[in-house]
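# sequence first, predicted model second:
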Amino acid sequence: MLWVDKHRPKSLDSLDVHPELTTRLGAMSEDGEIPHLLFYGPAGSGKKTRVLALLKRIYGPGAERVRLEHRSFKTPSNRVVELTTVASNYHIEMSPGDAGIYDRYVVQDIIKEIAQSRSISASMGGGGSDDKKSKIGHKVVVLVGVDRLTKQAQAGLRRTMERYTSSCRLILLCHSPSKVIEPVRSRCLGVRVPAPSESEVCSVLTSVCRKESLTLPPALAARVAKASKRNLRRAVLMIEACRVQQYPFSEDQEVQMTDWENYITQLAREVVLEQSPRRLLEAREKLYELLTNCIPADVILKTLTRELVKNLDCKLWGEVFKWAAFYEHRLHMGSKEILHLEAFVAKFMSIYKAYIIAEFM
């Protein structure tokens, strides 16, 4: 088992970062009656871990006894959409964005099914002897990546939330609430989960290594925390990779980056070195390869932008960031991701070529 799963906190009391947020969630779940919740924050900040800990606080140990289910959904055009869900007797967790343009049918069907089924906790109690828990009569639907849903799916989600609010609670997870429509946001209590500080990441890494009976040099922990960009999940994976690479740890030990990041770094260097149709075609092939290896398009765009500006004069930063934001919006609104990524690279080449000509010609 990976360390990131082995040492994941299982309860609110065992969470290491953001104690004030943990206190708020604990107080909110005292009587088991929670509102619809919208957790938002960067990747690796602990959104899902907090949600699972919150469910355990409400329903007891039964919320941890989960099963993997493969579900099939039928669209009005008789197309069958398959999706994998994780469910217990008290909740179900899914990523409806994986269904693509058919996500609205998945969202409506699963919430309707869960809301119309009687919660086991209403008759058996929430996994404990507390009288308050025994009165819980609703189940919870956890939707991951709500900001990746189409606008039609989000509109359908709003209507479904209103209809089944008495028997079903929704916990939504996303990176950016700005990509969630206002009617959905207004029906949820927003819970911001910020990225942990580098010192908090170092503290967690030291704790994980201590549980594994390892000695972690503070200097290496600091370098891993910085390289992970305060992504706690990624930091734990990186320190485990360092353990496989070399132990005992050394302060100057190399911190390995992922292959796809190195690939994008190489692409950025090539684009800065040459701006031509041939180079654009090569860039398209590299971008397509990243997409086929399941790297999200928005992650590719952000990482590529960050690597490009490292090689640029600061005079160009504003222009590059402006067009990166423009094409990120296009990515969200459109369907052919490769076209928008290629268009961004072409636009960058145009901007950089014009700058070089103006400066040195």
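That came in fine, so what should we check first? Residues are numbered from 1 along each chain as shown.
# only C-alpha atoms from now on, for both contacts and neighbour counts.
Noted.
# contacting residues for the closest residue to Val345 other than its chain neighbours?
Counting by Cα to Cα, 6 or more residues apart in numbering, Val345 lies nearest to Leu280, which is 7.3 Å off, once chain neighbours are set aside. By Cα atoms under 8 Å, 6 or more residues apart in numbering, the contact set of Leu280 is 271, 342, 345-346.
# could you measure from Leu280 over to Tyr355?
Per Cα to Cα, to the nearest Å, Leu280 is found 18 Å from Tyr355.
# same check, this time on Arg50
Relative to Tyr355, Arg50 is positioned 47 Å away (Cα to Cα).
# ok, the most centrally placed residue in the chain - contacts?
Closest residue to the average C-alpha location of the chain: Ala43 at 4.5 Å, with Cα atoms, centre = their mean. For Ala43, the contact set (Cα under 8 Å, 6+ apart) comprises 175, 195, 231.
# which one of these is nearest Arg159?
His175 (22.5 Å; Cα to Cα).
# all strands of the chain, in order?
Assigned by DSSP state E, the strands in the chain fall at 37-40, 67-74, 80-87, 91-94, 139-144, 168-174, 189-192.
# here comes the other one, which I'd like you to weigh against the first:
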Amino acid sequence: MSEADAETAEPAGGRSGIWIEKYRPEGLDDVKGHENVVPRLKRYVEQDDLPHLMFAGPAGTGKTTAAQAIAREIYGDDWRENFLELNASDQRGIDVVRDRIKNFARSSFGGYDYRIIFLDEADALTSDAQSALRRTMEQFSNNTRFILSCNYSSQIIDPIQSRCAVFRFTQLSDDAVEAQIREIAAEEGIELTDDGVDALVYAADGDMRKAINGLQAAAVMGETVDEEAVFAITATARPEEVEEMVEQAIAGDFTAARATLETLLTDRGLAGGDVIDQLHRSAWEFDLPEQATVRLLERLGEVDYRITEGANERLQLEAMLASLALEDE
């Protein structure tokens, strides 16, 4: 089911349905964790003075939700007829800008001064498509507002950025994620332990979508969602396991460190990129000397670059552990 289809479907009772859609905030007041963004967006809506907008930030931080909430508040029950959502990563060519966007912008609509086009993952648009989009934004500025969503605003050409009010969506705080998953657990009648909450927050790393999906997946396994269920279902290693691997390498015990890495990759099902992300997130939280942490981060940067360029993940991670082990000799 596409995101649009899921949005139009009525949530079923009980635990059925996709929870990220079932519990998606409907109004701007319900959007959590963005106290610096929401009041400014509300003022635009209240003053009926919506400019073109650009939402930049990591996945799962509320960019799509904020765009839909704006449409709901402006159009009420008519929001779907006046809100066009396109995913630029799937439809990234110049023809999409020329055809679908222009056709929507030209079509008639009743009772409203403008319609909204939401272009998700706009940083995936080709440079030609972005140039065409700029001209389209100029051509239909009297009756159309664009909301662009992207992970990296630097990938959007300057002429488009200058036409938009830019909002930065940062990773959600642990408190905001915890409040949401506790609320959903209570609504769904799930017993959620404190260590289960901590595990969900850790696994999500500021991504509300990931936290809610993890909660729903873990809830399928049983009535109680605890730390063990969360780490198993989200393919996330416990922080202490990752720390143990690093400590073994720094202590010069490469064989033990390699065995721990093998457990993470094979038994836990982590990908090499997952291991790197967890190491990077937790490096300063490990009980390691500062110099050792600096060496670890230096090696992580090298390994991440090499894997990005196509190198073998396992080989690069083992080489990183070997390098840390040799440093101690």
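On my side now, so go ahead. Everything numeric here is computed off the predicted structure, so don't read it as measured data.
# rewinding a little: list the ones among the contacts of Ala43 of the first structure that the second structure also has?
For the contacts of Ala43 of the first structure, the contacts that are reproduced in the second structure, applying both residues aligned by TM-score structural alignment, their matches' Cα atoms under 8 Å, are 175, 231.
# Val17 of the first structure: which of the strands of the first structure is closest?
Across the strands of the first structure, closest to Val17 of the first structure is strand 189-192 (Cα to Cα), at 13.2 Å.
# where in the second structure does that closest one fall?
Mapped onto the second structure using TM-score structural alignment, strand 189-192 of the first structure spans residues 165-168.
# buried ones in that stretch?
For stretch 165-168 of the second structure, the neighbour count (16 or more other Cα atoms under 10 Å) marks 166-168 as buried.
# how about residues contacting that stretch?
Around stretch 165-168 of the second structure, the neighbours that count as contacts under Cα under 8 Å, 6+ apart are 37, 51-57.
# chain neighbours aside, what residue packs nearest to Val230 of the second structure?
Closest to Val230 of the second structure by Cα to Cα, 6+ apart is Ala218, at 5.8 Å.
# residue in the first structure matching that neighbour?
Aligned by TM-score structural alignment, Ala218 of the second structure pairs with Cys242 of the first structure.
# that match touches Met257, doesn't it?
No - using Cα atoms under 8 Å, Cys242 of the first structure makes no contact with Met257, being 10.6 Å away.
# identify the single longest helix in the second structure, thanks.
helix 290-308 (DSSP state H).
# what's that one packed up against?
On a contact count with 3 or more Cα pairs under 8 Å, 6 or more residues apart in numbering; DSSP states H and E, helix 290-308 of the second structure meets helix 272-282, helix 313-327.
# adding distance to Val31 of the second structure and mean neighbour count, write those out as CSV.
CSV is the format used below for these (distance: least, Cα to Cα, whole Å; neighbours: other Cα atoms under 10 Å):
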stretch, distance to Val31 of the second structure, mean neighbour count
helix 272-282, 26, 17
helix 313-327, 38, 19
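# give me the neighbour count for Gln253 of the first structure.
14 (other Cα atoms under 10 Å).
# Ile338 of the first structure now?
Other residues lying near Ile338 of the first structure total 17 when counted by other Cα under 10 Å.
# now it. Nearest residue, chain neighbours left out?
Going by Cα to Cα, 6+ apart, Ile338 of the first structure has Tyr288 as its nearest residue, at 6.4 Å.
# in this structure that neighbour contacts Glu337, no?
No - under the criterion of Cα under 8 Å, Tyr288 of the first structure is not in contact with Glu337, lying 9.2 Å apart.
# the more surrounded of these two?
Set Tyr288 of the first structure next to Glu337 and count neighbours by other Cα under 10 Å: Glu337 wins out with 21 against 18.
# please report how far Ile113 of the second structure lies from Arg295 of the second structure.
Careful, residue 113 of the second structure is Asp; it's not Ile. With the distance defined as Cα to Cα, Asp113 of the second structure ends up 58 Å from Arg295 of the second structure.
# and what of Glu244 of the second structure?
Distance, Glu244 of the second structure to Arg295 of the second structure, using Cα to Cα: 16 Å.
# before we move on, the earlier item: and the contacts of Ala43 of the first structure as a markdown table, adding distance to Ser213 of the first structure and neighbour count?
Conversion of the contacts of Ala43 of the first structure to a markdown table gives the following (distance: Cα to Cα, whole Å; neighbours: other Cα atoms under 10 Å):
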| residue | distance to Ser213 of the first structure | neighbour count |
| --- | --- | --- |
| His175 | 34 | 21 |
| Ala195 | 27 | 21 |
| Asn231 | 23 | 21 |
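# the contacts of Ala43 of the first structure into CSV, with extra columns for distance to Leu267 of the first structure?
Converted to CSV, the contacts of Ala43 of the first structure look like this (distance: Cα to Cα, whole Å):
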residue, distance to Leu267 of the first structure
His175, 26
Ala195, 28
Asn231, 24
